[in-house]
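**Q** pasting the sequence and the predicted model now:
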Amino acid sequence: MRILNICAYTWAIGGPARIIYDHTTEVVRQGHQVDILSPMTPGEKMYPVPEGARLIACARTTPLSNIYREFSIEMYQYLKKHIHEYDVIHMHGIWHFGSLAPFLIPNKAVKVITIHGLLDKWAVAHSKWKKQIVTVLYQKRLLGRADLIQINNTDEEEDVIRYLGYRPKNMVIVPNGMKLSEYENLPAKGVFRAKHGISSSQQMVLFMGRLNIKKGLDLLLPAFQKVHERLPDAILVLAGPDDGYQAETEDFIKKNNLGSRIKLVGMLTDTHKKEALADADLFVLPSYSEGFSIAVLEAMTSKVTALVSDRVGFGDYIKRYDAAYLTPLTSDGVAAGLLKILQDKSYALELSNRAYKMVTENFDIRVVANQLLEEYKKVKKI
């Protein structure tokens, strides 16, 4: 098959780029052709391109792309010229130009949309007026026209049904996966700590994700302040690019004199990310809304004990395996979980062992990629 993924394929976008990378690696290995069509802003760091695949970068059309996400005349021109070359057009996310453009040009390709959690109640309420306009203009109608809607879990199934008002026949649950072998051999312990002045005796709590309020930073920061009062040597590392909440984070740190205990280290990629995971005592993501958090899977695959909300995209699996501390979405609840894990090493070890079992049994990319390929074939028209 000839497959075209449409997504902003950058480090800053986070999970979807990682999902495409892992899926493409496996699909290309099986002999399929994969291209990645990505709107880009000059200076953005693109995600690595799997060997054998091709990245087609298209310039975002500014300032319109600042209002209408990912708008790109170059993208449209590429599709108009080449869309007939593909068997499958896989659009990642909704509300943006990349999920509209393939429907504007006559073609016979199978059109697939992965929701990536963007119909969650919290996500829909964010920038609500823009999404209401897009809903009225085309989004609801185009979801109904897609040949395949990929969702990751039963929560997302409920989100789609609530949004459309009915259950579409073309919707299937296929979880995301990852290349587990990449996390089998992490860097040596102590490298990340040495770089950032964190001693081996200090307990390191790692948050890894965009600095956005939806990640639960408004809960995590006051929760960590409470933890610091009980465990003064604990360190919170915030690893991720600014996405609208860095100024508030810096203000909180300054007002509460936590500059030596909360470290903002920016976005970590490749080896640097693995160094952080190797040194972390605990991974935390009390998110209000996630499609399917690859960051949580990376932590669990690295055998780092996790504290998360049940909104990370696979809460049902976590509950079944008892694979993480599932926190209520309150600062007190997050604080209680952090203290429990940091003060009870045997409990933390049990959680991380069950989490590793959960990941290896359910989210190996070799299994997941084949599930999605089979769904492609079921709706393939040519």
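**A** Nice, I can see it.
**Q** rest of the way, CA atoms for contacts and neighbours
**A** Fine.
**Q** the stretch 1-150 of the chain: helices as residue ranges?
**A** Using DSSP state H, counting those that start in this stretch, the helices of the stretch 1-150 of the chain run over residues 15-29, 64-67, 73-82, 101-104, 121-125, 128-134, 140-145.
**Q** for the fourth one, packing partners?
**A** When you say that, I think you mean helix 101-104. helix 73-82 (3 or more CA pairs under 8 Å, 6 or more residues apart in numbering; DSSP states H and E).
**Q** how far out from the middle of the chain is the helix it packs on?
**A** Here helix 73-82 is found 27 Å from its chain centre; the criterion is CA atoms, centre = their mean, to the nearest Å.
**Q** which other helices and strands contact that helix?
**A** strand 33-40, strand 54-59, helix 101-104.
**Q** now tell me what touches stretch 324-342 from outside.
**A** Stretch 324-342 is contacted by residues 203, 216, 218-220, 222-224, 226-227, 281-282, 286, 288, 305-310, 318, 347-348, 351-352, 355 when judged by CA atoms under 8 Å, 6 or more residues apart in numbering.
**Q** thinking again about what came up before, turn the helices of the stretch 1-150 of the chain into TSV, columns for mean neighbour count and distance to Tyr9.
**A** Formatted as TSV, the helices of the stretch 1-150 of the chain follow (neighbours: other CA atoms under 10 Å; distance: least, CA to CA, whole Å):
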stretch	mean neighbour count	distance to Tyr9
helix 15-29	21	5
helix 64-67	13	16
helix 73-82	16	13
helix 101-104	16	17
helix 121-125	15	21
helix 128-134	14	22
helix 140-145	16	22
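**Q** included below, for side-by-side comparison, is a second structure:
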Amino acid sequence: MRLLHVISGLDPQIGGTSQALRTVIKGLAEHSVMNEVVCLDDPQATYLQELTFPIYALGPARTPWQYAPRFLPWLNSQLAEYDAVLVHGLWHFHTHAVYQVWRSLKTGRPALYVMPHGMLDPWFQQVAGRRLKALRNWFFWKATERNIINHTDGVLFTSETEKKLAKLPFKPYAPRSENVVGLGVETPPAFTAAMGEAFREKCPGLPDGFLLFLSRLHVKKGVDLLVKAYRRLKKEGVKLPKLVVAGPGLDTPFGQRVVQLAGGDNDIRFPGMLSGDAKWGAFYQSAAFVLPSHQENFGIAVVEALACGKPVLISDQVNIWWEIERAGAGLIGPDSEEGIYTSLKQWTTLTASQKAQMAQQAVGAFENHFTVLRASEKIVTVLNRNKSVVTTN
């Protein structure tokens, strides 16, 4: 099967969709799927150089809509050459362009699916501070996005929760098929001394057993609530592990606000974005992972923590929370300061044996629900339902 993935951008700093795409490709490759990617990035972007799958970078894109003038001509000449097309994400030029070209094909039309990666979540239409973007999304839904959702071969979701939420914000909503395929992460590399050293360079003098937040410093992630709750518990005399707040966005106004909320507390460290050995060193040397997000379609970092044997303290707005709660792999609470305060306080009351058991159950949750193999098998099954797609071995 020759499969074309379409995405607006692959920059790893702009969110989880680009990382999810990388993971999907690795899983599908195990099923003899020939993966190719077309994106609207600048072809000179350094982050593209490290990728091993074929990439057609047709940017740089212009305007917030990510318009790229070379994209439509490329689609017109190439789209019919593929067995199937999988569009990642919504609200940008790539969805409109793919649908228009696909609809115009008289012969050789490939199967066409879209994977929203949480972008139909009602949170984005309801949260304060996004009113203009919410209005923009309504306009785009009426003008373009409803077509790729309702008139193509179907929609792929990463969880049952995402599927249920997708029905709420926009009408008419009537996909031809709704398919929960999940999402996975690769089994992490085994811990090495080099990982520990790489992380210590970012956080010198930090003892093992800290709490780890590893994500973008963005209001959606609830990191401001985490810092407030952490400092509140400290003022009450609760003994807490140190807290590492890692991720891109320190230089943004919100990132600076979070640093200010920390008030110079030396128990809260801000190492910036962690990758490679430094990232894995952070996971392995932490005691638990914390993510009190207001909206999280899947949570790749949450699953990476589980795979490293780390319990997770997350909000009930992380769409995979019920699998984690059922497995006993973490603590779940509301996406509020009080919610994360309660989870942190509960963590401090657990015995060493209870934490060790939760760590074992974290690995079990990963192996039972979130491996790349499970997700890729489901995606291939969906793609093979279309008679125009060649069955893989």
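**A** Here it is on my side, so go on. Bear in mind that the values here come from a model prediction, so they are computed numbers and not experimental data.
**Q** thinking again about what came up before, out of the helices and strands packed on helix 73-82 of structure 1, which is the most enclosed?
**A** The highest mean neighbour count among the helices and strands packed on helix 73-82 of structure 1, using mean count of other CA atoms under 10 Å, belongs to strand 33-40: a mean of 22.
**Q** which one of the helices of the stretch 1-150 of structure 1 lies closest to Asp155 of structure 1?
**A** Nearest to Asp155 of structure 1, of all the helices of the stretch 1-150 of structure 1, is helix 121-125, at 10.6 Å by CA to CA.
**Q** how about the residue nearest to Arg269 of structure 2 when sequence neighbours are not counted, secondary structure?
**A** Sequence neighbours aside, Val244 is the residue nearest to Arg269 of structure 2 in space, at 4.8 Å (criterion: CA to CA, 6 or more residues apart in numbering). Taken by DSSP: H, G, I helix; E, B strand; the rest coil, the conformation at Val244 of structure 2 corresponds to strand.
**Q** isn't Val244 of structure 2 up against Pro207?
**A** No. The criterion here is CA atoms under 8 Å, and Val244 of structure 2 misses it with Pro207 at 11.1 Å.
**Q** which one's more surrounded, those two?
**A** Val244 (23 against 12; other CA atoms under 10 Å).
**Q** just give me the match in structure 1 for the more buried one.
**A** Aligning on TM-score structural alignment places Val244 of structure 2 opposite Val237 in structure 1.
**Q** thought that match was touching Gln203?
**A** No. Val237 of structure 1 lies out of contact with Gln203 (CA under 8 Å); the separation is 10.5 Å.
**Q** just to revisit the earlier point, of the contacts of stretch 324-342 of structure 1, buried ones?
**A** The neighbour-count test (16 or more other CA atoms under 10 Å) marks 203, 216, 218-220, 222-224, 226-227, 281-282, 286, 288, 305-310, 318, 348, 351-352, 355 as buried among the contacts of stretch 324-342 of structure 1.
**Q** how about the contacts made by Val37 of structure 2?
**A** Leu4, His5, Val6, Ile7, Phe53, Pro54, Ile55, Tyr56.
**Q** distance check, the second one against Ala352 of structure 2.
**A** So the one you mean is His5 of structure 2. 45 Å (CA to CA, to the nearest Å).
**Q** more neighbours, these two?
**A** His5 (20 against 10).
**Q** so what's the more buried one up against?
**A** Shown in contact with His5 of structure 2 (CA under 8 Å, 6+ apart): Asn35, Glu36, Val37, Val38, Val85, Leu86, Val87, His88.
**Q** rerun at 6 Å
**A** Val37, Val85, Leu86, Val87 (CA atoms under 6 Å, 6 or more residues apart in numbering).
**Q** of all these, which comes closest to Ser177 of structure 2?
**A** Ser177 of structure 2 lies nearest to Leu86 out of those, by CA to CA, at 14.0 Å.
**Q** hey, where'd the strands end up in structure 2?
**A** Under the criterion DSSP state E, strands of structure 2 are mapped to 2-7, 34-39, 55-57, 84-88, 111-115, 154-157, 178-180, 210-214, 243-246, 268-272, 286-291, 312-315, 330-333.
**Q** those strands into TSV, with extra columns for distance to Gly16 of structure 2?
**A** Below are the strands of structure 2 laid out as TSV (distance: least, CA to CA, whole Å):
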stretch	distance to Gly16 of structure 2
strand 2-7	12
strand 34-39	15
strand 55-57	19
strand 84-88	11
strand 111-115	13
strand 154-157	14
strand 178-180	18
strand 210-214	12
strand 243-246	15
strand 268-272	17
strand 286-291	14
strand 312-315	17
strand 330-333	21
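**Q** those: which one's closest to Lys202 of structure 2?
**A** Nearest of the strands of structure 2 (CA to CA): strand 268-272, 5.5 Å.
**Q** please tell me which residues of structure 1 that closest one aligns onto.
**A** Counting by TM-score structural alignment, strand 268-272 of structure 2 falls onto residues 262-266 of structure 1.
**Q** ditto for stretch 372-380 of structure 2
**A** Stretch 372-380 of structure 2 maps onto residues 365-373 of structure 1, going by TM-score structural alignment.
**Q** residues touching Ala29 of structure 2, list them.
**A** Neighbours of Ala29 of structure 2 in contact, by CA under 6 Å, 6+ apart: none.
**Q** aligned partner of it in structure 1?
**A** Ala29 of structure 2 maps onto Val28 of structure 1 when the alignment is built from TM-score structural alignment.
**Q** that match and Ile213 of structure 1, how far apart?
**A** According to CA to CA, Val28 of structure 1 stands 36 Å off from Ile213 of structure 1.
**Q** picking that back up, make a markdown table from the contacts of Val37 of structure 2 and add distance to Pro253 of structure 2 to it.
**A** Below are those laid out as a markdown table (distance: CA to CA, whole Å):
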| residue | distance to Pro253 of structure 2 |
| --- | --- |
| Leu4 | 37 |
| His5 | 34 |
| Val6 | 31 |
| Ile7 | 28 |
| Phe53 | 36 |
| Pro54 | 36 |
| Ile55 | 34 |
| Tyr56 | 34 |
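**Q** nearest to Gln19 of structure 2, out of the residues you listed: which one, please.
**A** Using CA to CA, Ile7 is the member of those that lies nearest Gln19 of structure 2, at 11.4 Å.
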